[in-house]
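Q: Got a sequence here, can you build the structure:
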Amino acid sequence: MTPMAFVYTEVQVSVPFDQAPWHEINKTIQQQPGFLNKTWLSGVKTNSLGGVYAFDSIENATEFVTGYFPREAASFGSAHNTRVFDAEIVRDASLGLNSPHFGGVPTQKPGAFVYTEVQINVPFEKAPWRDRNPVLAQQPGLIAKTWFSGVKTNTLGGLDAFDTLENATAFALQDFPKAAKKMNSAFYTRIFDATVTEAASREMHSPYCV
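A: Below is the predicted model:
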């Protein structure tokens, strides 16, 4: 099923992923209304826990971040961060960069993910993604990108899958800050190790683990 909404989460904890109770959490998340799949995220150098989720509607995604997820984060005794994104509006832009969320077929397993978000209010149809996609396609090691457009905020961002942690780090530290500067906007980036979360993500039908 094609997703209609994405959710990004990150919990302010430091837990090596092999010590995280991901199997138990997976069982609970799979019961949430409208849930389609999840790609687990484990922070590089921080061991934060999070994920990118696909839902069948913005309404169910919103219920997840306002109902279930605060309880999950509270079980760790930790603050957390959530975002809801409109998936329908970013479909064409994401397909242009081989997003597996919309049927793209990655050529290899990702070694790392980069989450990005720019503090700007731009309706996605007016966003410069047509100019940005060819530049991103030349980014060393990029496997796929799923664009994000914030619900109620129109922030711009995405989840970028890279072949190696080194290429992901270079993108997050060198390329992306330049792109944000051109928009004269503050930004938010995170780097995640995709290798340690593969089994957990596969159990949640992540499109990156097919």
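
Q: From here on, just use CA atoms for contacts and neighbour counts.
A: Will do.

Q: residue boundaries of the helices in the chain?
A: 22-29, 58-63, 69-75, 91-95, 129-137, 165-170, 176-182, 198-203 (DSSP state H).

Q: so which of the ones you listed comes closest to Ala5?
A: Ala5 sits nearest to helix 58-63 of all the helices of the chain, at 5.1 Å, using CA to CA.

Q: tell me the strands in this protein, going along the chain?
A: 5-11, 35-42, 49-55, 80-86, 112-118, 142-149, 156-162, 187-193 (DSSP state E).

Q: Figure out how far the third one is from the centre of its chain.
A: What it means is strand 49-55. On the basis of CA atoms, centre = their mean, to the nearest Å, strand 49-55 sits 7 Å off its chain's mean C-alpha point.

Q: And for the residue nearest to Ile89 when sequence neighbours are not counted, the neighbour number?
A: In this structure, Ile89 finds its nearest non-sequential neighbour in Phe124, 7.0 Å apart by CA to CA, 6 or more residues apart in numbering. Neighbour count of Phe124, defined by other CA atoms under 10 Å: 19.

Q: Phe124 against Ser149, yeah?
A: Yes. Phe124 is within contact range of Ser149, at 6.4 Å (criterion: CA atoms under 8 Å).

Q: list residues touching both of these two?
A: Ile89, Val90, Leu156 (CA atoms under 8 Å, 6 or more residues apart in numbering).

Q: Could you export these as CSV, including distance to Ile191?
A: Listed next are the shared contacts of Phe124 and Ser149 as CSV, based on distance: CA to CA, whole Å:
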residue, distance to Ile191
Ile89, 25
Val90, 22
Leu156, 17
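
Q: Here is the second sequence; please produce its structure so I can put it next to the first one:
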Amino acid sequence: MPWERINRSIKEQPGFINKTWLAGVGNDSAGGFYVFDTIENAQKFVTGYFPAEARVFGVAQTTRVFDAMATEAASLDMNSAHHSGHVSIKPGAFVYTEVQLHALPFDQVAPWRELNPKLKQQRGLLSKTWLSGLHTGTPGGLYAFDTLENARKFAVEYFPTEAADLNAAFYTRVFDADVTEEASRGMGSPFYR
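A: Here you go, the predicted model:
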């Protein structure tokens, strides 16, 4: 993966703030969690730059835009590195989740006040940034874990029970943070400050 070239190109995109590179466990996928100054700049990125970059590699792509302001209180409560939280231990893994729930405002659809205390008890959890899909309200999150083992256990054992309690279909991905640390540092990722 040509990290340096891609990092330089991404840094030139309007409104770009930072990126945490993500490397899929068991599937050799590459991607990232990007932060932009406005929803409009994020939309320009996912409709312009990102599809063009995926074409260079000849791969299909998946993108989603989330409303950071809709989830700010819930994310602050989970020590989100993207909302002024501080992660003092270097992450060993990341987990991405998304749950199919109604397209309502985040506070109406995601019972985060009940879920956060349970999530905080998960072994090795360092941080969670809550996500709320733009135009969909679909809740989810980017979690940072201390080890790949704890991340896998969360994604395979715990998270399916949370989705079942919500009676909803879900999507999870586990990422190895160690293989992308250097590339993420070069992009200002808040996990490596």
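
Q: Identify the residue nearest the geometric centre of the second structure.
A: Among the residues of the second structure, the one closest to the centroid is Leu142, at 3.4 Å (CA atoms, centre = their mean).

Q: Surely Gly15 of the second structure and Asn41 touch.
A: Yes. Counting by CA under 8 Å, Asn41 is a contact partner of Gly15 of the second structure at 5.8 Å.

Q: matching residues in the second structure for stretch 100-116 of the first structure?
A: Aligned by TM-score structural alignment, stretch 100-116 of the first structure corresponds to residues 81-97 of the second structure.

Q: what do you get for stretch 199-207 of the first structure?
A: The alignment of stretch 199-207 of the first structure onto the second structure (TM-score structural alignment) covers residues 182-190.

Q: Regarding that stretch, how distant is the last residue from the first?
A: With CA to CA, to the nearest Å applied, stretch 182-190 of the second structure spans 13 Å between its terminal residues.

Q: Provide the contact partners of it at residue level.
A: Contacts of stretch 182-190 of the second structure (CA under 8 Å, 6+ apart): 3-4, 7, 11, 17-21, 81-82, 192-193.

Q: now stretch 184-193 of the first structure
A: Contacts with stretch 184-193 of the first structure, where a contact means CA under 8 Å, 6+ apart, come from 41-44, 111-120, 165, 168-169, 172, 177, 180.

Q: same thing but at 6 Å, please
A: Residues outside stretch 184-193 of the first structure that contact it (CA atoms under 6 Å, 6 or more residues apart in numbering): Leu41, Ser42, Gly43, Val44, Ala112, Phe113, Val114, Tyr115, Thr116, Glu117, Val118, Gln119.

Q: Once you drop chain neighbours, what's closest to Gln43 of the second structure?
A: Nearest to Gln43 of the second structure is Val65, by CA to CA, 6+ apart, at 7.0 Å.

Q: Same check on Ile191 of the first structure?
A: Val114 (4.6 Å).

Q: Tell me how many other residues crowd that neighbour.
A: Using other CA under 10 Å: Val114 of the first structure sits among 23 other residues.

Q: picking that back up, could you measure from the counterpart of the residue nearest to Gln43 of the second structure in the first structure over to Trp147 of the first structure?
A: By TM-score structural alignment, Val65 of the second structure lines up with Val84 in the first structure. Separation of Val84 of the first structure from Trp147 of the first structure (CA to CA): 12 Å.

Q: now swap in Ile25 of the first structure and tell me
A: On the measure of CA to CA, Ile25 of the first structure and Trp147 of the first structure end up 26 Å apart.

Q: more crowded one of those two?
A: For Ile25 of the first structure versus Trp147, the count of surrounding residues by other CA under 10 Å is larger for Trp147: 27 against 12.

Q: Need the counterpart of the more buried one in the second structure.
A: Match for Trp147 of the first structure (TM-score structural alignment): Trp130.
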